[in-house]
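what follows is a predicted structure for the sequence shown.
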Amino acid sequence: MTFLIFSTLFFTATYLPRYAPSIDTGVFYEIFVRAFYDSDGDGIGDFKGIVEKLDYLNNGNAFEDNDLGISGIWLMPIFPSPSYHGYDVTDYYAVNSRYGTMRDFETLIEEAHKRGIKIMIDLVINHTSNQHPWFLNASNPEAPKHEKYRDYYVWTTGDPDGPSGHKWNYIKSMKSSYYSSFKYKGMPDLNFDNPEVKEEIKKIATFWLKKGVDGFRIDAAKHIFNDHSKNSEWWKEFMAYVKSINPNVFVVGEIWDSNELIDAYYTSLDSAFEFEFKDRVWQTVKFNSVTFWKQTDKKHNIFPEGFVPSIFVSNHDMDRPGSHFEKGALKILSTLLLTSSGVPFIYYGEEIGAKGRKPDENIREPMDWYALMEGPGRVHWLDSYKYAFERYNQKADGISVEEQDEDPNSLLNWYRKLIHLREDYPILKTGKMKIIDVEVERVIALKRYSDTALEMAFVFVNISKEVKKLDVSKFPEFFKAEYISLPLGDQEGTNIILPPFGIAIVIVRDSEGTD
């Protein structure tokens, strides 16, 4: 048996060999292409820019730990679109020309795969843009393909109330007809009661899978029908189809709702984002309360075989944690994310503590690579955007890759250590999770274990600003092991001493099995 302890102050140099990244257990990194890295000096992030920064994300060398260590990239919409964000698509078989060419995108896939990085794209199929050729035909009675494409969308007559989360929009040329749209009139809803629409979506998925895409993030997955059972049946059909093309494709749905509602999708998708996980983690840190964290324990070991939850603490639709929490609290957020069961997703800039509050443009500000906000590849997409500007990125505020790269105590290097630790010790990726009571106020403790693996992990987190003493004598596994101590002052006999916002991660390996 081997016993290793890691803390916020110390990481042992003794590591197991790196395991190959797995799409259903590795860490994903969400990128807004427009805001990430600019390769051609036009101020807009692009595919070539991501290629230039792949080594920052994962350099493919299992014996180095100076990269972030992620296993997959989720790209926000890459299709042509009239909007800056891309969630209203005009062509599902092309890429946004501001991001580069199709060949540039293919090169990104090739270079990512060389490093063991999977590529997931945002698939926006609940609705299209109102400038998509399908809708232009559907909304114009004089168009040659009007009748065919009218039935691609959802229409009604009169002045109806829209389904939940949707609205009805009047078109003068269609006389008394209204079309349903998602959020605003520029996103007309597709009609999935029409079998031709389903076949179109399958053709789109086939096109991108043949390009080498490894997965899809499904936008607005619960809105396809205004009926969750019908949604589930459609996603089962879609999943069976894409798995017939690539059995390893990974599909995660955005179902922004309670875990009780997400239950309906457990048997129809590979994964779904757990919005309640994000809420519980934020509440735990914000209110320094273990009570909120304990609520996450209810779901994490009851998922059906083949389903894995996708967990996160920030994304492109919500305030950034850096605008709500101090550095110590951000380390706690990242620790709970990266040591919990599920597939962790990181939003670009989260690893350096980037700030941002709604509206959306201000939570999608350029990635800050440099202390002075200037340098090769620095994006300036908001400079030409008439509705917003960079409110939160500031010069020399400590929140840049350049300022944190060489600082061993930086948030960036904490993320690097945690992700590499997760890859080095598979129990942190695939083990069951149990929240344990250590009877110490404001100390979180969780155990990652398996009924068969010869490895287990304990995670102890002090969510307070006070020093906490934790008696670990109740865990006999600790004392069967060769003992490698924490730094001087962090361990006293059978006690672990946790400083304010202190974190200890204990890995136990037992050649005779674990309890």
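Received the coordinates, thanks.

for the rest of this, base every contact and every neighbour count on C-alpha atoms.
Will do.

what's around Phe475, how many residues?
11 (other CA atoms under 10 Å).

same question for Glu260.
By other CA under 10 Å, 8 other residues sit near Glu260.

so it: helix, strand or coil?
Secondary structure, DSSP: H, G, I helix; E, B strand; the rest coil: Glu260 is helix.

state the distance from it to Ser340.
Distance, Glu260 to Ser340, using CA to CA, to the nearest Å: 20 Å.

and Ser323, by the same measure?
23 Å.

same check on Ile496?
From Ile496 over to Ser340 (counting by CA to CA), the distance is 21 Å.

check it against this one:
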Amino acid sequence: MSFAEHAIIWHVYPLGALDAPIRPEAPAPLTHRLPNLINWLDYVVELGCNALLLGPVFASLSHGYDTQDFYRIDPRLGTEEDMDALLQAASKRGIGVLFDGVFNHVSTTSQYAELTTGSSFEGHDILAELDHHNPAVVELVIDVMNHWLDRGIAGWRLDAVYAIDPEFWAQVLPRVREKHPDAWIVGEMIHGDYAEYVNASGIDSVTEYELWKAIWSSIKERNFFELEWTLGRHNEFLETFVPQTFIGNHDVTRIATQIGQSNAILAAAILFTVGGVPSIYYGDEQGFTGIKEENIAGDDAIRPPLPAELSPLGEWIENIYKALIALRRQHPWLYQARTEILDIANETLTYKSTGIEGEELTVHLDLEAVSVRISQGDEELFHYSA
């Protein structure tokens, strides 16, 4: 059984979650923040999750995506020893840790300057694109990936793979898999041909932005026909690979802000009853809110510090998430489930998810009533109504 088949991910942006200074005016002093994340691991397990996806953890100057050193933990988070302790504590609890591999670009002031093309990435002056046609870049990425897999991580999220020729990964990944055949590799694909990229690159999965968009948009616009179309595409993807599915991440407006907390429960119900490797962005299971904006501090609201103590206001949402995750755990075949639309109108949708051995669940969503019902035959497994 692969890591992904039973993975339910809790996704954290460490610099924000641990309240590190994102844009320090001078180099930030070494601060041991990673031990605070160890304190959240029992919470992760209680939710029902068994994977921890960490946003950037390597030495950088600001938001983490401007890497200075791939082999050094960001001093704003702590030391290598702090990371070793986190990995050991996670392993003890059966939690696999995924790192964010920012291998498309680096800081313009990093030690890797001679390995860049000289072009800035997507107009960001502080980010220089790595030259993926340079054999030295191939060797660097292989070495970095193996270095941290040797240290105990379970896999990698590859940042901005949509901007990298898949042939680059076709050179890198066989040599990573020689040493780490079980490592799970997921690529960030905001746009592009998902299945073609998976086939050409050899990565295991991609972030399914199409499904993310269709889930919140169909609820917000009260038009389930958008979701119907996308679930048809989703079934096609499952013929080639199993996508990483999500309703929130570190780059998008919080789901509770986008459609409201009650509607966000409907979105979560969809997430946990269709095929995929589901990912929860930290705080979504508490109803956190936040708007993504297009300015220098535009991500701050969606990447907040984890509180010293959770507010009781989010407890009802947490309990619903636990119930949905438990349902997912009881039906592990949902990992590769195909979805068939049984009945559809603008504001109501009934679909059936079917496993490869014929297992079935039926999901009924009603936007007018703000309700969702999940059943198996005549047995109701889950019900929520606002």
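Happy to help now that I have it. Note that this is a predicted model, so its numbers are computed, not measured.

TM-score for these two?
Once the chains are laid over each other, their TM-score by TM-score structural alignment, normalised by the length of the second structure reads 0.88; 371 aligned residues with a CA RMSD of 2.9 Å.

okay, Ser323 and Ser340 of the first structure: which has more neighbours?
Ser340 (26 against 14).

when you align them, which residue in the second structure goes with that one?
Matched to the second structure by TM-score structural alignment, Ser340 of the first structure sits across from Val274.

how about the contacts made by that match?
Leu334, Tyr335, Ala337, Arg338, Thr339, Ser353 (CA atoms under 8 Å, 6 or more residues apart in numbering).

what's the counterpart of Asp131 of the second structure in the first structure?
With TM-score structural alignment as the criterion, Asp131 of the second structure pairs with Asn191.

okay, now the closest residue to its match other than its chain neighbours: neighbour count?
In space, and not counting its chain neighbours, Asn191 of the first structure is closest to Tyr153: 4.6 Å by CA to CA, 6 or more residues apart in numbering. If you count neighbours by other CA under 10 Å, Tyr153 of the first structure ends up with 23.

just the helices in the stretch 101-250 of the second structure please.
135-150, 166-179, 194-201, 209-220, 224-237 (DSSP state H, counting those that start in this stretch).

average offset between the fourth one and the first structure?
Going back to what we said before, that points to helix 209-220 of the second structure. By mean CA distance after the TM-score superposition for the first structure, the fitted helix 209-220 of the second structure averages 0.9 Å away from its aligned residues in the first structure.

now the angle from that helix to helix 194-201?
160 degrees (axes from the mean of the first three to the mean of the last three CA atoms, to 10 degrees).

in helix 209-220 of the second structure, what's buried?
Buried residues in helix 209-220 of the second structure, counted by 16 or more other CA atoms under 10 Å: Tyr209, Glu210, Leu211, Trp212, Ala214, Ile215, Trp216, Ser217, Ser218, Ile219.

now swap in the first one and tell me
Using 16+ other CA under 10 Å as the burial criterion, the residues of helix 135-150 of the second structure that qualify are Val137, Val138, Leu140, Val141, Ile142, Asp143, Val144, Met145, Asn146, Trp148, Leu149.

ok, and what's touching stretch 329-339 of the second structure?
With CA under 8 Å, 6+ apart as the test, stretch 329-339 of the second structure has contacts from 5-6, 231-232, 235, 238, 242, 273-277, 328, 351-356, 359.

which among these count as buried?
Judged by 16+ other CA under 10 Å, buried ones among those: 6, 231, 235, 238, 242, 273-277, 328, 351-355.

which of those residues fall within helices?
Those of these mapping onto helices are Leu231, Asn235, Arg328, per DSSP state H.

could I get the residues you listed as a markdown table with distance to Asp182 of the second structure?
Shown next, in a markdown table, are those (distance: CA to CA, whole Å):
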| residue | distance to Asp182 of the second structure |
| --- | --- |
| Leu231 | 29 |
| Asn235 | 25 |
| Arg328 | 23 |
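
and which of these is nearest to Arg33 of the second structure?
Arg33 of the second structure lies nearest to Arg328 out of these, by CA to CA, at 32.3 Å.

and that closest one, what's its match in the first structure?
In the first structure, Arg328 of the second structure lands on Arg422 (TM-score structural alignment).

if I look at that match, how far off is Arg416 of the first structure?
Per CA to CA, Arg422 of the first structure is found 10 Å from Arg416 of the first structure.

ok, now Glu52 of the first structure?
Relative to Arg416 of the first structure, Glu52 of the first structure is positioned 19 Å away (CA to CA).

out of those two, which sits in the more crowded spot?
Between Glu52 of the first structure and Arg416, counting by other CA under 10 Å, Arg416 is the more crowded of the two (20 against 15).

that's a helix at that one, yeah?
Yes. The assignment for Arg416 of the first structure by three-state DSSP puts it in a helix.

so the residue nearest to it when sequence neighbours are not counted is in which element?
Among residues not flanking Arg416 of the first structure along the chain, Leu68 sits closest, at 4.7 Å (CA to CA, 6+ apart). For Leu68 of the first structure, there is no host helix or strand (DSSP states H and E).

check the spacing between Leu68 of the first structure and Asn194 of the first structure real quick.
Separation of Leu68 of the first structure from Asn194 of the first structure (CA to CA): 44 Å.
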